[in-house]
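K.L.:
Task: produce atomic coordinates for the following.
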Amino acid sequence: MAKKSGGSTPATLALTRAGVTFHMREYLHDPHVTDFGAEAAAALNVPQERVFKTLLVEVDGREIVVGIVPVSGLLDLKAIAMAAGGKKAVMADPKVAERKTGYVVGGISPLGQRTKLVTILDESAGEHDTILISGGKRGLDIELAATDLAAIADAKFASIAKLG
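P.N.:
A predicted model of the protein is given here:
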């Protein structure tokens, strides 16, 4: 099942409870770096297309939605709004993102969040045997199958990324 190492997070606990196979991939986070996804990809020697970032948006001023896209690209705000059944999306305030998820920016995982949110995973995740997502803290990624991520996060697949 899981490779245990330096402690657990709500994300790893959720995967363990679900019996999902995953691997914890740790690296030393540089506190001066703010491009967390690119840092993870470089530190773990994984192509950026396989490392996915978790972003929160506010759709139509009423609902917070989680978007998961490759760090090599950008979140398409119009596409995620449409995938969530809305018309317009804006990036959520970082303080709102932290409060809703229970994680700090740069370590927000789509799993084990404090509040259950609508979650949309970019369809490009299905092109890879495994992808990497934040494990719930800076310096920790989780490698798992995209289908397992979608099942545990109750996420739907949609085209929500655009080239960066």
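
K.L.:
Going by C-alpha atoms from here, please, whenever you check contacts or count neighbours.
P.N.:
OK.

K.L.:
what's around residue 33, how many residues?
P.N.:
11 (other CA atoms under 10 Å).

K.L.:
My read is that it contacts residue 39, right?
P.N.:
Yes: in this structure residue 33 lies within contact range of residue 39 using CA atoms under 8 Å: 7.4 Å.

K.L.:
Do you have the helices of the protein handy? List them.
P.N.:
10-18, 36-44, 77-83, 94-101, 146-153 (DSSP state H).

K.L.:
quick one, strands of the chain?
P.N.:
23-26, 52-59, 63-70, 73-75, 89-91, 118-122, 131-137, 140-144, 156-158, 161-163 (DSSP state E).

K.L.:
Tell me what angle the third one forms with strand 118-122.
P.N.:
Relative orientation of strand 63-70 and strand 118-122, computed by axes from the mean of the first three to the mean of the last three CA atoms, to 10 degrees: 20 degrees.

K.L.:
this one as well, want them side by side:
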Amino acid sequence: MKKNKLQKTNAIRLLESNNISYQTYEFPWSEDHLGAEAVFDHLTVPKDWIYKTLVITGDKTGVIVACIPGTSELDLKSLAKASGNKKVELLPLTDLEKTTGYIRGGCSPIGMKKVFPTYLSIKAETMSKMIVSAGKRGMQIEVNPIDLQKLIKAEFVAIEAN
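P.N.:
So this is what the prediction gives:
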């Protein structure tokens, strides 16, 4: 019997080339369910482990990335302040793939086309594991938040809305 081979994404290749341990999760996806809620429905892990990746533009810095718990909303004012911007807004979806190399529902903070300033929720700093997109719809990666922070040169900040 042939075993299914894991399709390696840029994110997985980057983790492996830096000897960072990870675990992958795969699940069925649909165009109608691409957000964090779809991940909640398919993975039997604590919801607070699951993080979503948001791509934002700042009026001074240009593109920045934020990773926050899937159950949270982004506080744009806090992110603007942390990133040295006066104003930030979500990158239009039409620009996501050409900017990051990833599509909606499969945007990972790891392995984007370019290295963008990245901000991780302060909540992740004390966790032993977190789950982010593997860079493909229906695939997630569990990784140690400190390993992730070092790999993508991110900063831990309070950026969720209360």
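
K.L.:
sorry, back to before: so which of the strands of the first structure is nearest residue 104 of the first structure?
P.N.:
The closest of the strands of the first structure to residue 104 of the first structure is strand 131-137. By CA to CA, the value is 7.1 Å.

K.L.:
how distant is that closest one from the center of its chain?
P.N.:
Computed by CA atoms, centre = their mean, to the nearest Å, the chain-centroid distance of strand 131-137 of the first structure equals 6 Å.

K.L.:
which one is residue 127 of the second structure nearest to, not counting chain neighbours?
P.N.:
residue 145 (6.8 Å; CA to CA, 6 or more residues apart in numbering).

K.L.:
And the one you found, how far from residue 122 of the second structure?
P.N.:
Residue 145 of the second structure is 10 Å from residue 122 of the second structure, where distance means CA to CA, to the nearest Å.

K.L.:
Compare the two (neighbour count), which wins?
P.N.:
residue 145 (22 against 16).

K.L.:
Report the contact partners of the counterpart of that one in the first structure.
P.N.:
Residue pairing (TM-score structural alignment): residue 145 of the second structure is matched to residue 146 of the first structure. By CA atoms under 8 Å, 6 or more residues apart in numbering, the residues touching residue 146 of the first structure are 125-126, 128-131.

K.L.:
swap in residue 91 of the first structure?
P.N.:
Residue 91 of the first structure neighbours (CA under 8 Å, 6+ apart): 55-58.

K.L.:
Which of the residues you listed ranks first by neighbour count?
P.N.:
Going by other CA under 10 Å, residue 56 tops the contacts of residue 91 of the first structure with 27 neighbours.

K.L.:
Next one: the residue nearest the centre of the second structure from residue 75 of the second structure, what distance?
P.N.:
Nearest to the mean C-alpha position of the second structure, counting by CA atoms, centre = their mean, stands residue 53 at 3.3 Å. Going from residue 53 of the second structure to residue 75 of the second structure by CA to CA gives 14 Å.

K.L.:
follow-up on the earlier one: for the contacts of residue 146 of the first structure, give me TSV that also has distance to residue 153 of the first structure.
P.N.:
Formatted as TSV, these follow (distance: CA to CA, whole Å):
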residue	distance to residue 153 of the first structure
125	14
126	15
128	18
129	18
130	16
131	14
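
K.L.:
Looking at the second structure now, which of the residues you listed still hold up?
P.N.:
Retained contacts for these in the second structure, judged by both residues aligned by TM-score structural alignment, their matches' CA atoms under 8 Å, are 125-126, 128-131.
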